[in-house]
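*Asks:* Quick one, structure for this:
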Amino acid sequence: MSALVDVLMTHYGAPAMTADARVAASVPPPSVDAAAAAVLTACTDGADAAMSVFVHGCGGTLAALDLIERIHAAQCQQAFGVSLLMDEAVERFDQGWYRCMGPDDQTTDGTSPDAVKRHASFQRALKGWLRRRAAFPERTAQDWHEWITVSGTAWVVTASDPLWPAQLEDLRLHASWAPPLCLWGRGDVRALTACPAPLAIIGSRAVSDYGAHVAQTLAGQAVRAGHAVVSGGAMGIDACAHWGAVDALAAACDGQASLLDSASMPCGPTIAVFAGGLNHIGPSTNARLFEHIQTWHGALISEMPPDCAPVARRFLMRNRIIAALSSVICVAQARVRSGALNTAHWAQELNRELYATPGLITRADHTGCHTLIDEQAARILQSCEHIDDICHERHAPHWPSVAEPTADTTADTMQPADLSDNERIVLDAVRQCHRQRVVATASAIGQYCEASVAMPVVFAALGALEMRGLIANNNGAFAIL
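*Replies:* You can find the predicted model right below:
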């Protein structure tokens, strides 16, 4: 085990917390997988499909970080084993590739033109990760903790955590895409999963009174119906959407934020997604808005490490997260060259439902919206009052009750005593899929089961576990309840 992985295991290697326990503290501590994902993210330069595949092949973020750390240490010592470790990394990448692409894509000797090209691309990526790793400053164990948690002000979640928004895994649908390895956040971590199908409201920074009214009204109606509202935290339409949600939340609670802790509170949160790290949240003119989002149990999130600046290309990658988090995306106002159209493009690629707000044809304010409508990429938003026309059914947001963590109430140890051996094996396999960042389909679960458990038995156990309310089937992907 590498020195850094040993540090992370020492700090964060306690049994994983349940969703309830993670909100017992004002800033819940990261899991060891999330801490490892945070370090791996710093080794990349934004979204990195090669890293995502590599993590799959290694069996999780901790094992992936350990291998990179061992290569880094061998390079620093100019040891003879560097080439062997590099070969091991390529082998792990191949394993991840086959997991992602399926057995039909496997080649026996890795010498096909596609395999050679893929290996060369991965080796370039690996060299980049190692170069960035070599540039890390020397850090003590406490320094690492301060960096990962932004001096104790931020939480970090990854795909193996119970409060990870599962819809981000849709970013695995294409080989060149990648979901975030982790998300840093401030505010209420429960906001990420409070609504299964959030609404994104996006648009231009330059906003008209009409566009502002659409964004604010739509957001207010959405949170009153229990939905989460996602946007980018920028000036203009983004700010109007967030304010519309916050104002509706405040009105529903008579100005008392503590009421949102009630499981019966019929209001959803708002989530702001940033292009830069949490130390670069902006613009500063929205500082009061960001405080209110946190006060009203929303979240400020970023996939980038805390000190990463919000350079232009990161806004484009940020947009994919906004689209992936949401099931419906509404462009409230956009000119023909608005960055909101990039988010709309991601919405199309991810098969999200897309709406655009029509405006006056004599003004340029809505030319981007008109283009989306003309190309039949988006449906016309016909009302900002009737939220049921575009969103799923009204619901109470999912706010897990706060419970103190105990050694025997973790997600890994809570199992009914009367489970059959096969049900216990299959339930453990579902958890293993989540830990390894693998979508928990029946076939994937079968691969993590013991050899003695045949697929018909897996299907039967999944049905029994679902009937007992221990797992949920979301379009073929199983999740622990």
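
*Asks:* CA atoms for contacts and neighbours, from now on please.
*Replies:* Fine.

*Asks:* can you give me the helices for the stretch 51-200 of the chain?
*Replies:* 61-76, 82-101, 113-134, 141-148 (DSSP state H, counting those that start in this stretch).

*Asks:* Single out the most deeply packed of those helices.
*Replies:* helix 61-76 (a mean of 20; mean count of other CA atoms under 10 Å).

*Asks:* Compute the inter-axis angle for that one and helix 113-134.
*Replies:* 80 degrees (axes from the mean of the first three to the mean of the last three CA atoms, to 10 degrees).

*Asks:* picking that back up, out of the helices of the stretch 51-200 of the chain, which gets nearest to A252?
*Replies:* helix 141-148 (35.2 Å; CA to CA).

*Asks:* To compare with the earlier structure, here is another sequence to fold:
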Amino acid sequence: MTGAAEGTTEDDAAARACLTAAADAGDAALGRLLRERPAAEVWAALRDGTLDRMLPASGEDRRRDRTERWRVQAAQVEADRLLDRAAEAGARLVVPGDPEWPGRLDPLGDRRPYALWVRGRKDLRNSCLRSVAVVGSRAATAYGLHVAAELGHSLAVRAWTVVSGGAYGIDSAAHRGALAGAAPTVAVLACGPDRFYPRGNEALFGEIAEHGVLVTENAPGAAPTRYGFLVRNRLIAALTPGTVVVEAGLRSGALNTAHHAQELHRTVMAVPGPVTSALSAGCHRLLRDWHAVCVGGAAEVAEQLGSIGEELAASGGTVMACDGLDEEARSILDAVPEKPGAGPAAIAAEAGTGLDTALRQLGLLAAGGFIERGPSGWRRRPGTAPP
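*Replies:* Purely as a prediction, here's the structure:
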């Protein structure tokens, strides 16, 4: 478990872990309470049956039903057991204010996750600094699968992280494309970090954990639910500055993700498809009625995503000054060659640091525009001298 966050104690971090196991994810009333009171106090109130007195008075009967259900579940929850189970699966707890906490989640306000369970070798926050959500239908066509895989690969080559939901269809194709492009990818799960769903993607999830990040707001042991998938979609949208819908029917969950992105004032993009395909109807509605941006490839996606996009390559600029780098980042940047490139292990050895440190700093340096991933590994971008 990481350290206390936002002025909280270790007890508050443990309380947040317990809340992920007992309470409904994304509950706005509970989220508001966590902004006003220490998490340990909220958890204690839930355990002793007094939480409903802290919540808003409106909808009192429904509120009591909900808090009573939470109280029953809370009676079975122990922080140490949760953390042990997570550790056995190779997962860690990340709470608001921790270095690995993605700041992009904060605009969710009262619906911000109570905590996150993260599994994988990469740093979640760093991985999402330069990221794109790629989502779409589970029952994808050959056209959709091809576009998603190509998009994921091309984004990865440009050092963009693909964020998706790990489902069959478009999600899987995008993740696999990103992995083939030798870049990290982030899968946002609707179950606990110690479970893989869908089971048929177990090998894919294992590869993502090895080269990217699995993240969920559901506690270890949690099974996926239909509600959980819908609530999960807000995280996919919030973790990135933009969402691309590759292929989706009119009732696709991908449109739910796009809706969350629009509410957060993030860029919504859609890939057009055949007018004869029902699985392109959702994308066409986004283009026609939601004023989504029409995109056909990674260059057009990157162009839409602001100052950390492809224009960096054209201008040779960075999004932060060299003197803003700490000593650790400077040593890693100094170890990155101009060409042809080097792998993380070689860079770590040159800098005299550990591989985990090198991987974390390489993500930050890429997000800052100092380095890029080439065919032979990481290299300094032209015109970027080490500090």
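
*Asks:* picking that back up, and of the helices of the stretch 51-200 of structure 1, who's closest to A228 of structure 1?
*Replies:* Among the helices of the stretch 51-200 of structure 1, the nearest to A228 of structure 1 by CA to CA is helix 141-148 (26.6 Å).

*Asks:* And the closest one, how far out from the chain middle?
*Replies:* 22 Å (CA atoms, centre = their mean, to the nearest Å).

*Asks:* swap in stretch 19-33 of structure 2?
*Replies:* That offset, for stretch 19-33 of structure 2, works out to 19 Å (CA atoms, centre = their mean).

*Asks:* okay, that stretch sits on what stretch of structure 1?
*Replies:* Aligned by TM-score structural alignment, stretch 19-33 of structure 2 falls on residues 40-54 of structure 1.

*Asks:* How about stretch 367-375 of structure 2?
*Replies:* Alignment note (TM-score structural alignment): stretch 367-375 of structure 2 is unmatched in structure 1.

*Asks:* hmm, back to that, name the surrounding residues that touch the match of stretch 19-33 of structure 2.
*Replies:* 61, 64-65, 89, 92-94, 96-97, 100, 122, 125, 128-130, 132-133, 175-182, 303-305, 314, 317 (CA atoms under 8 Å, 6 or more residues apart in numbering).

*Asks:* At which residues are the helices of the stretch 251-387 of structure 2 located?
*Replies:* Under DSSP H, counting those that start in this stretch, the stretch 251-387 of structure 2 gives helices at 253-263, 281-289, 298-304, 311-315, 327-335, 344-351, 355-367.

*Asks:* what's in contact with the last one?
*Replies:* Pointing back at helix 355-367 of structure 2 there. Contacting residues not belonging to helix 355-367 of structure 2 are listed as 121-123, 126-127, 129-130, 159, 308, 319, 328-329, 332-333, 344-345, 347-348, 371-372 [CA under 8 Å, 6+ apart].

*Asks:* Ok, the third one next?
*Replies:* With contact meaning CA under 8 Å, 6+ apart, helix 298-304 of structure 2 is reached by L151, G152, S154, L155, V244, T267, M269, V295, G309, E310, E311.

*Asks:* Filter the residues you listed down to just the buried residues.
*Replies:* Those of these that meet the buried threshold are L151, G152, S154, L155, V244, T267, M269, V295, G309, E310, E311, by 16 or more other CA atoms under 10 Å.

*Asks:* for the residue mapped onto the fourth one from structure 1, what are its contacts?
*Replies:* When you say that, I think you mean L155 of structure 2. Superposed on structure 1 with TM-score structural alignment, L155 of structure 2 falls opposite A222. Residues in contact with A222 of structure 1 (CA under 8 Å, 6+ apart) are L199, A228, V229, A245, G268, I387.

*Asks:* still on that earlier bit, closest one to L82 of structure 2 among the helices of the stretch 251-387 of structure 2?
*Replies:* Taking CA to CA as the criterion, L82 of structure 2 comes closest to helix 355-367 out of the helices of the stretch 251-387 of structure 2, the separation being 24.9 Å.

*Asks:* shouldn't D123 of structure 2 be in contact with W101?
*Replies:* No: taking contacts as CA atoms under 8 Å, D123 of structure 2 lies outside contact range of W101: 9.2 Å.

*Asks:* all strands of structure 2, in order?
*Replies:* Using DSSP state E, the strands of structure 2 run over residues 91-94, 116-119, 131-135, 161-164, 185-188, 213-216, 242-245, 267-270, 293-294, 371-374, 377-380.

*Asks:* can I get those strands in TSV with distance to L34 of structure 2?
*Replies:* Shown next, in TSV, are the strands of structure 2 (distance: least, CA to CA, whole Å):
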stretch	distance to L34 of structure 2
strand 91-94	16
strand 116-119	15
strand 131-135	28
strand 161-164	27
strand 185-188	23
strand 213-216	19
strand 242-245	28
strand 267-270	29
strand 293-294	36
strand 371-374	39
strand 377-380	41
